[in-house]
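Q: fold the following for me, if possible:
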Amino acid sequence: MLYCPLPYADELFPSILTRAARHTGRSYSSVLKALSVEIGRQQTLDHSAAFLGLATRLGVPESQVLESHTFFPYTTAYLPADHRERYACWVLNAHEDSAYTQLSHLAKFPPPPWNKRFCIQCVSNDRKDLGEAYWHRQHHLPGMTTCPIHRIPLSACARGKSASDAMSLPSDYAATKATAPEASDLATTLTRLSLDALSGTLVQLDYSSALRDLGYTIPLSLAGSSAFTQAVLDAAGTVMLEEMACTGSERLSRLWPAHVAMGRPTSFPTQKHLVVHAYLKAVSSQLLTPNR
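A: Below you'll find the predicted structure:
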């Protein structure tokens, strides 16, 4: 039976697998297979099957691992409660292949352009206190360029595709070129909201009321949509938008800030909600001057 180390606070799911592999001298793929056996999937390298196997192995509810060691809380932060509950039940259903795909996406490291990231102070503290470093979820949130605990720039690792990369931990990397933090009030607000989304404590904003407070007529006219969109994009800036994967140039997506503010919450990803939410929050708190 595979030995599984207990997860650390805010540890990403693949990091748990990597530590299990290192502690037992196994390969990363053999750990995936061994955990998959726990739920009767004998021949798979699927992260989600291993996820369910890990929960079984640790004797904890699957929902606990989902909430604490994947990006599920962040990904579903703006969904209505009933949608979120149905989605959780769906991705935890081990009998649907489509559910495996969704859970695998939630459990893995974020896709490009987000590389693995770490805080050199967290690495030092983890090695001192725990004897080893691990990958923190907080450091891998879209747009997160500074450690929320130590307030220093995060270091970014080059993304690799080899088996050795899957077996890596933060302590294996030198303090590589740090990401450039966005020194702005909007970035500070965005960071705070992102962390709230990850912890499940995000308080959603009534976009319509916030827009009315700024003098916009609801529903937004085409001119109002264009003005609001430009204000959000100008405040965010190119670097932030790229980090948040909000740079789509398709014709229908150019007014996405206005569409987010006036559309259904289920129609847009968390990153776009956060940019709009952070802008409206920063303006209402007088951290930003609205550009009308």
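Q: only C-alpha atoms for contact and neighbour calcs from this point on.
A: Will do.
Q: who touches the residue lying closest to residue 275 once chain neighbours are set aside in this structure?
A: Excluding the flanking residues, the one nearest residue 275 by C-alpha to C-alpha, 6 or more residues apart in numbering is residue 190, at 6.7 Å. For residue 190, the contacting residues are 274-275, 278, by C-alpha atoms under 8 Å, 6 or more residues apart in numbering.
Q: the strands in this protein, which residues?
A: 117-118, 155-156 (DSSP state E).
Q: can you list these in TSV and add mean neighbour count and distance to residue 47?
A: Shown next, in TSV, are those (neighbours: other C-alpha atoms under 10 Å; distance: least, C-alpha to C-alpha, whole Å):
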stretch	mean neighbour count	distance to residue 47
strand 117-118	29	20
strand 155-156	24	23
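Q: output those as TSV; include the columns distance to residue 90.
A: Below are the strands of the chain laid out as TSV (distance: least, C-alpha to C-alpha, whole Å):
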stretch	distance to residue 90
strand 117-118	30
strand 155-156	33
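Q: another one to check against the first:
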Amino acid sequence: MGPLMTRVVTPGSTPDLATLAELVRAPAALTVPGDTAAGGAAGPAPALSSVCLYWAGMALNDYADRDLDARERPERPIPSGRVRPGQALGLATGLTAAGIALAAATGGREAFGVATGLAAVVWAYDLALKDTAAGPLAMAAARGLDVLLGGTGRPRGGPPADRRADLLTAGAVAAHTYGVTALSRGEVTGGSAARSATALTATAVATGLAAVHVNRSAGTAVGRLAGFGLTLAYAGLVGQAQLAAARNPEPGTTRAAVGQSILGVLPLQAALTAGRGRLAAAAALAAAHPLARRLSRKVSPT
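A: All right, here's what the predicted structure looks like:
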């Protein structure tokens, strides 16, 4: 719907699917299963749990930011009247419970512990830490835990966990997330040299950790070649967007860099997954990037 044709939610009514997709930033959830794939998950359950928790965080974010959005982004679902605050909070609560329950049912005690910790960080970020100096660190921790959640989904009887690989993959995604979160603070007011430097440094760290992981863990020449190629693709896509924001820190350029950086985690996840020898899953993640970019033209990931 256009800005002049919003559907106001009346008492007792339910928002339509398009509005809910906008509330939870549905296209950005395409970046979530890659966390668990990079963490070594073999089945879909950890990814489904992660998507639930991610969407919960997005709905909770808009609930917490409803007064700010009324001034800065009145077109968002809550200030435009298409979603009531209580509906957003209820959706966030239900999705959180679903994510934790799904993790526990399929991954046991370890998965329950990681999912619960992830949910706690998400709620703390949205309700208390977002606008503090600890905000980017909390968001980075959330995505790092999301990668570790994938490690709880390894098949039983398979090879033992490689804890160093787990730390490298979680660290790479966490570093990327830290930079994107720091840069996102200039979406409305504009960027700054400090934010751009932080984002570019974080991207460099993520690139380095991914390269170390690929070099250390890839068991074949093909896997190593794919991993290094995808790592370079990630650095180029995200670095280019962040350099553009550094040169022109206007809000529009910064917002575009944030959006491209959010989706740019897909080739990073693909590189990390290739490093684990799962080339088909890495190819699927790489192929999801152009799809996510097309969907982001309809529903903003930021």
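Q: can you calculate the TM-score here?
A: Overlay of the two chains. TM-score (TM-score structural alignment, normalised by the length of structure 1): 0.29; 160 aligned residues with a C-alpha RMSD of 7.0 Å.
Q: quick one: the residue nearest to residue 275 of structure 1 from residue 258 of structure 1, how far?
A: Using C-alpha to C-alpha, to the nearest Å, residue 190 of structure 1 is found at 18 Å from residue 258 of structure 1.
Q: same check on residue 62 of structure 1?
A: According to C-alpha to C-alpha, residue 62 of structure 1 stands 37 Å off from residue 258 of structure 1.
Q: next one: residue 14 of structure 1
A: In this view, residue 14 of structure 1 and residue 258 of structure 1 are 36 Å apart by C-alpha to C-alpha.
Q: and if you look at residue 18 of structure 1?
A: Between residue 18 of structure 1 and residue 258 of structure 1 the distance is 42 Å, computed by C-alpha to C-alpha.
Q: could you do residue 47 of structure 1 as well?
A: Using C-alpha to C-alpha, residue 47 of structure 1 is found at 36 Å from residue 258 of structure 1.
Q: one more: residue 126 of structure 1?
A: Shown here: residue 126 of structure 1 relative to residue 258 of structure 1, a distance of 43 Å by C-alpha to C-alpha.
Q: those two: who's more crowded?
A: Per other C-alpha atoms under 10 Å, whichever of residue 126 of structure 1 and residue 258 has more neighbours is residue 258, with 23 against 16.
Q: for the more buried one, list the residues it contacts.
A: Neighbouring residues of residue 258 of structure 1 by C-alpha under 8 Å, 6+ apart: 220, 225-226, 228-229.
Q: any chance of these in CSV, plus distance to residue 29 of structure 1 and neighbour count?
A: Below are those laid out as CSV (distance: C-alpha to C-alpha, whole Å; neighbours: other C-alpha atoms under 10 Å):
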residue, distance to residue 29 of structure 1, neighbour count
220, 51, 19
225, 49, 21
226, 49, 16
228, 48, 24
229, 45, 21
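Q: got the residues you listed as TSV, with distance to residue 88 of structure 1 columns?
A: What follows is the contacts of residue 258 of structure 1, written out as TSV (distance: C-alpha to C-alpha, whole Å):
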residue	distance to residue 88 of structure 1
220	34
225	34
226	36
228	34
229	32
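Q: give the buried residues for the longest helix that structure 2 contains.
A: Counting residues, the longest helix found in structure 2 (DSSP state H) is helix 85-124. Going by neighbour count (16 or more other C-alpha atoms under 10 Å), the buried part of helix 85-124 of structure 2 is 85, 88-89, 91-93, 95-104, 106-107, 111-119, 121-123.
Q: and of the strands of structure 1, who's closest to residue 89 of structure 1?
A: Smallest distance to residue 89 of structure 1 across the strands of structure 1 (C-alpha to C-alpha): 30.1 Å, for strand 117-118.
Q: now do that closest one: which elements does it pack against?
A: On a contact count with 3 or more C-alpha pairs under 8 Å, 6 or more residues apart in numbering; DSSP states H and E, strand 117-118 of structure 1 meets strand 155-156.
Q: which strands and helices lie in contact with the strand it packs on?
A: Partner elements for strand 155-156 of structure 1 (3+ C-alpha pairs under 8 Å, 6+ apart): strand 117-118.
Q: can you give me the helices in structure 1?
A: Going by DSSP H, structure 1 shows helices at 13-24, 28-37, 47-58, 62-69, 72-75, 81-91, 97-107, 120-130, 163-166, 185-199, 207-213, 222-243, 256-262, 270-284.
Q: got the angle for the longest one vs helix 185-199?
A: Taking axes from the mean of the first three to the mean of the last three C-alpha atoms, to 10 degrees, one finds helix 222-243 of structure 1 and helix 185-199 inclined to each other by 70 degrees.
Q: could you do the second one as well?
A: Compare the direction of helix 28-37 of structure 1 with that of helix 185-199 by the same axes, to 10 degrees and you get 50 degrees.
Q: give me the buried positions along helix 28-37 of structure 1.
A: 28-29, 31-37.
Q: count of neighbours near the nearest residue to residue 28 of structure 1 once chain neighbours are set aside?
A: In this structure, residue 28 of structure 1 finds its nearest non-sequential neighbour in residue 21, 5.6 Å apart by C-alpha to C-alpha, 6+ apart. The number of residues packed near residue 21 of structure 1 is 22, by other C-alpha under 10 Å.
Q: swap in residue 52 of structure 1?
A: Neighbour count of residue 52 of structure 1, defined by other C-alpha under 10 Å: 24.
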